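1. no sequence for this one, just the structure:
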C-alpha cells in the first residue's frame, strides 16, 4: 500500500470520514487496503485530506449507481490520469450495463410485488377466519 505525506491544513481522521459518510471503519480500511482511498499514517492512526474526502464521495456515488469496486478503481485511475475521454467512455459502458440490469430487476419486481401483496392479503384473511 502507498502512504502519502500528510495533507496541508486540517486532516480528517478515519472517525471523521466514517461519521460524515455513515461508514464503518472496516469499510474505510478496506478501501485503503485495495488502494481506492490510501491514507497517510501517524502511528496507528490514518488521516485523509479534503481531496480524499471528495474521492470517497465519488466512490460512494458510483457504488450507489451499482458500480463494482473494480469498475470504480478503473474510473478513478482514468480520472487521476486526467483522461476525460477514457473516463467518459468507461463510465458510459458501465452505466449502460447497470441501467439494463436495473431495468430488468425493476420489470421483475413489478411482477413479483403484486403476487406478494396477494399472498399477504390471503394470509391475513386466513388468520382472520
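-> Right, received. Where do you want to start? Just so we're clear, the structure is a prediction, and the values are computed from it rather than from any experiment.
2. okay, CA-based contacts and neighbour counts for the rest of this
-> Fine.
3. tell me, how many residues neighbour residue 75?
-> 23 (other CA atoms under 10 Å).
4. any idea how far residue 108 is from residue 98?
-> Distance of residue 98 to residue 108, computed by CA to CA, to the nearest Å: 15 Å.
5. these two: which is more packed in?
-> Each of residue 98 and residue 108 has its neighbours counted (other CA under 10 Å); residue 98 has more, 16 against 11.
6. confirm that one sits in a helix?
-> Yes - assigned with DSSP: H, G, I helix; E, B strand; the rest coil, residue 98 falls within a helix.
7. quick one: it and residue 106, what's the gap?
-> 12 Å.
8. all strands for this protein, in order.
-> 12-13, 40-42, 45-48 (DSSP state E).
9. quick one: which of those is nearest residue 63?
-> strand 45-48 (20.0 Å; CA to CA).
10. pull out the buried residues from the closest one.
-> Residues of strand 45-48 classed as buried by neighbour count (16 or more other CA atoms under 10 Å): 46-48.
11. same for that strand, what does it pack against?
-> In terms of contacts (3 or more CA pairs under 8 Å, 6 or more residues apart in numbering; DSSP states H and E), strand 45-48 is packed against strand 12-13, helix 14-21, strand 40-42.
12. take this one as well and set it beside the first:
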C-alpha cells in the first residue's frame, strides 16, 4: 500500500474528527464535540520548531468549550482544515447553510445567491443522453 503524503494524513485525521464532532453536536453532546475539535486544534497548534512548553501553550490557547460548538463553528473549522479540497459547497449544502453563509460572508455573491443554488445545474449534454425514459429535466432555477 502506498504511503500518503503527511499533509494528506493530517487532513484525513482532521476530517474524521470533525465528522465525529458534527455527529456529536447533532446528537446534542457538545462536550464530546468540543473534545474532538480540541484534538484537531491541538494538532494544528504543534510546531516542530517549538519547545514542548511552547506547543502546550499554543494548544491551550486554542481550546474550546461545549458552549463554543455550533454548526457554524464546525463549518469554520472544516474550512480551515480542509482548505483547497473542494468540499466547501458540499458542506454548506449538506448543513443547509449555503444561502445564509454566502449572504453573511460573501458580499460579492450575496445579491445573487438563491435557494435553487443548493442544487447544481445539470449539463445539457447529460440531459440529452437520457433517451430510454421520459424527458429528463433541468434542476429548477436553471
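-> Cool, got the structure. It should be emphasised that the depicted structure is a prediction, and the values quoted were computed from it without experimental measurement.
13. tm score of chain vs chain?
-> TM-score for the superposed chains, counting by TM-score structural alignment, normalised by the length of structure 1: 0.28, backed by 72 aligned residues with a CA RMSD of 5.4 Å.
14. indicate which one of the helices and strands packed on strand 45-48 of structure 1 is closest to residue 122 of structure 1.
-> helix 14-21 (41.6 Å).
15. pull the residues that contact the closest one.
-> 23-25, 28, 45-48, 53, 57 (CA atoms under 8 Å, 6 or more residues apart in numbering).
16. now render those residues as a markdown table, adding distance to residue 74 of structure 1.
-> Converted to a markdown table, those look like this (distance: CA to CA, whole Å):
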| residue | distance to residue 74 of structure 1 |
| --- | --- |
| 23 | 22 |
| 24 | 24 |
| 25 | 24 |
| 28 | 19 |
| 45 | 28 |
| 46 | 24 |
| 47 | 24 |
| 48 | 21 |
| 53 | 19 |
| 57 | 16 |
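17. farthest pair within those?
-> Longest span within these, CA to CA: 45 and 57, 21.0 Å.
18. need the winner for burial among the helices and strands packed on strand 45-48 of structure 1.
-> strand 12-13 (a mean of 18; mean count of other CA atoms under 10 Å).
19. quick one: the helices in structure 1?
-> Along structure 1, counting by DSSP state H, helices occupy 14-21, 25-33, 50-64, 69-80, 84-128.
20. I'd like those as a markdown table, with distance to residue 40 of structure 1 appended.
-> Shown next, in a markdown table, are the helices of structure 1 (distance: least, CA to CA, whole Å):
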| stretch | distance to residue 40 of structure 1 |
| --- | --- |
| helix 14-21 | 11 |
| helix 25-33 | 10 |
| helix 50-64 | 11 |
| helix 69-80 | 18 |
| helix 84-128 | 27 |
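21. for residue 41 of structure 1, find the nearest of these.
-> helix 14-21 (10.5 Å).
22. distance between the closest one and the chain's centre?
-> With CA atoms, centre = their mean, to the nearest Å as the basis, helix 14-21 of structure 1 stands 15 Å off its chain's centre.
23. also stretch 57-76 of structure 1?
-> Distance, centroid of stretch 57-76 of structure 1 to centroid of chain: 5 Å (CA atoms, centre = their mean).
24. ends of it, what's the gap?
-> 12 Å.
25. give the buried residues for that stretch.
-> 59-60, 62, 66-67, 69, 71-76.
26. one more: stretch 11-28 of structure 2?
-> For stretch 11-28 of structure 2, using 16+ other CA under 10 Å, the buried residues are 11, 14-15, 17-22, 24-25.
27. gap between the residue lying closest to residue 89 of structure 2 once chain neighbours are set aside and residue 61 of structure 2?
-> In space, and not counting its chain neighbours, residue 89 of structure 2 is closest to residue 98: 7.3 Å by CA to CA, 6 or more residues apart in numbering. Distance from residue 98 of structure 2 to residue 61 of structure 2, counting by CA to CA: 30 Å.
28. and those two? Which one has more around it.
-> Higher neighbour count among residue 98 of structure 2 and residue 61: residue 98, with 21 against 12, using other CA under 10 Å.
29. so the more buried one sits against residue 88, correct?
-> No - between residue 98 of structure 2 and residue 88 there is no contact under CA atoms under 8 Å: 9.3 Å.
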